[in-house]
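Peer 1: the sequence and its predicted three-dimensional model are supplied below.
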Amino acid sequence: MKTILLMRHSIPEKSSEFVTDPGLSSVGIKHAKEIFSTPRFADVSQVWASPSQRAFQTANLLERPVRTNPRLLERKTGDTTGQDLSFWKRQYEDPDFKNPDGESFREVNARMSACIREILSGLPDGETALVVSHAAAICAYLQSFCTVEVTHAEQKLRRIRFHGKLLLDGKLGPMTGFVLRVDSDGVSDVEPLPQRSET
């Protein structure tokens, strides 16, 4: 059995339109340090992250070597000119939907799945890897073995279940994620990581 801790990054700085890759806020750094000090992360042997600043900085706060992979980046939204948040719900319901210059959830799932398969192939049995990514990318990946339902598009609320077991009913907040238990047949169990508020 191998374990993947698949986690969203911590709280980024509130950025202006000119900052495309914000790092973590001071509150985000504090939250990450608090979460990583818990026993859940004591036995992590590998750390992987999206190369975005907010994901890499989050992973780096575990104080172990961090490897980055661009396949863990957030979904590229593309041109949303003139759209309301109905496109946000549609991407969950139609895996092939994408905006101009954007990615579909099927495309994001394919790159996330390939990356995590590679991580697992290099992870010895009995060991745990932390993988820090982004909310939509994580949800796209989870659609391989979970049901992911949008319950409120404007508030970005989701309901996620694994074989009927409720994992999340609300926001995929900062430092929130999932514990994936993986055996030779694939993902055998999923449970939620603790959720933190943004306050």
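Peer 2: It's in.

Peer 1: hey, let's count contacts and neighbours off CA atoms from now on
Peer 2: OK.

Peer 1: how about Val179, nearest residue that isn't a chain neighbour?
Peer 2: Spatial nearest neighbour of Val179, excluding adjacent residues (C-alpha to C-alpha, 6 or more residues apart in numbering): Leu5 at 4.7 Å.

Peer 1: likewise for Val187?
Peer 2: The shortest distance from Val187 to any residue that is not its chain neighbour, by C-alpha to C-alpha, 6+ apart, is 5.7 Å, and that residue is Arg181.

Peer 1: helices and strands around the one helix or strand the one you found maps to, which ones?
Peer 2: The secondary structure element spanning Arg181 is strand 177-183 (assigned by DSSP states H and E). With contacts defined as 3 or more C-alpha pairs under 8 Å, 6 or more residues apart in numbering; DSSP states H and E, strand 177-183 has these neighbours: strand 2-8, strand 186-192.

Peer 1: comparison target below:
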Amino acid sequence: MAAWAPPSLFAHRPSRTERKLIILVRHGRTEANHRGLLLGRADPRLDETGIVQVAALADYLAQELIGRKINAVVTSPLLRTQETAAAIGHALAVTPEVDERLIEMNYGEWDQLPVDEIAPEVWKQWRVDPDFSPPGGESLAQVQIRVGQCLDDLVRRAHSPDPDSPGGVVVAVSHTSPIKAALVWALRGSPELAWRFRLSVASITEITLGPFGPVVTRFNETVTPSVG
């Protein structure tokens, strides 16, 4: 009699078109990004380069997601993300929805400061203490809580109520800190792990929702050359 062998973990591995996905998009470039400013709740529009970037990104996603069920396009309330989401929503024929939990980290009094004006000792404290916050701002731990709650909701939205239908896709348009927090959520890490990631403007990061939990399947993919 043949020896017993455990069933393969990949025996029923879903195909690419069957996977449930959360696609995280960082907004296109703004003048503040181009100038190297710390950009939080300040609300500039995309600059000319950013507009070109998001148009290319939207076309790319539309081609990639042909035949996929787009369950939602959600966005931060800030202009740079809403403009990015509008281009994506138009390309996918989905009306974007605003989710306040996707808003950028609140940098308080440091908002729009040149990054190199923040003292090295402050950067050091910020990197090791998830409860540290800029004056009048928000901590990494606080960002992690709200983004984690948002991702839990997006997971439910990516699952179709029909078990026989292909996996659904949710596109979330956000900012550097919330997307990093989403990666930490997927990796089940601690908030300070966010400092280990670097994200380009107009970039795509993808989380696949598998039977054993979330898996990061794409990170910081850009369609146009990164310029800021």
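Peer 2: The structure has been received and is ready for your questions. Since we're looking at a predicted model, the values are computed, not measured.

Peer 1: can you give me the TM-score here?
Peer 2: Between these two chains, after superposing, the TM-score reads 0.77 (TM-score structural alignment, normalised by the length of structure 1); 180 aligned residues with a C-alpha RMSD of 2.9 Å.

Peer 1: ok so, going back, structure 2: which residue goes with the residue nearest to Val179 of structure 1?
Peer 2: Aligned against structure 2 by TM-score structural alignment, Leu5 of structure 1 finds its counterpart in Ile23.

Peer 1: same thing with Met175 of structure 1?
Peer 2: Residue-level alignment of Met175 of structure 1 against structure 2, with TM-score structural alignment as criterion, gives Ala202.

Peer 1: what's around the nearest residue to its match once chain neighbours are set aside, how many residues?
Peer 2: Nearest-residue entry for Ala202 of structure 2: Gly28, 4.4 Å, with adjacent residues in sequence omitted and distances by C-alpha to C-alpha, 6+ apart. By the criterion of other C-alpha atoms under 10 Å, Gly28 of structure 2 has 31 neighbours.

Peer 1: check the one 5 residues further on too.
Peer 2: Neighbours of Asn33 of structure 2 under the rule other C-alpha under 10 Å: 19.

Peer 1: pull out the buried positions in the helix or strand hosting His90 of structure 2.
Peer 2: Secondary structure assigned from DSSP H and E places His90 of structure 2 in helix 79-92. Neighbour-count burial for helix 79-92 of structure 2, with 16 or more other C-alpha atoms under 10 Å as criterion, is recorded at 79-89, 91-92.

Peer 1: tell me what it is packed against?
Peer 2: With contacts taken as 3+ C-alpha pairs under 8 Å, 6+ apart, helix 79-92 of structure 2 sits against helix 48-64, strand 69-75, strand 168-174.

Peer 1: does the residue lying farthest from the centre of structure 1 count as helix, strand or coil?
Peer 2: For structure 1, the C-alpha lying farthest from the average C-alpha position belongs to Gly82; by C-alpha atoms, centre = their mean, that distance is 27.4 Å. Here Gly82 of structure 1 is recorded as coil under DSSP: H, G, I helix; E, B strand; the rest coil.

Peer 1: what span of structure 2 is the longest helix seen in structure 1 aligned with?
Peer 2: Across structure 1, the helix with the greatest residue count (assigned by DSSP state H) is helix 105-121. Under TM-score structural alignment, helix 105-121 of structure 1 corresponds to residues 140-156 of structure 2.

Peer 1: how much does that stretch stray from structure 1?
Peer 2: Superposed on structure 1, stretch 140-156 of structure 2 shows a mean distance to its aligned partners of 1.0 Å (mean C-alpha distance after the TM-score superposition for structure 1).

Peer 1: ok, residues contacting that stretch?
Peer 2: Among residues not part of stretch 140-156 of structure 2, those counted as contacts by C-alpha atoms under 8 Å, 6 or more residues apart in numbering are 22, 101-102, 105, 130-133, 170, 177-178, 181-182, 185, 191-192, 209.
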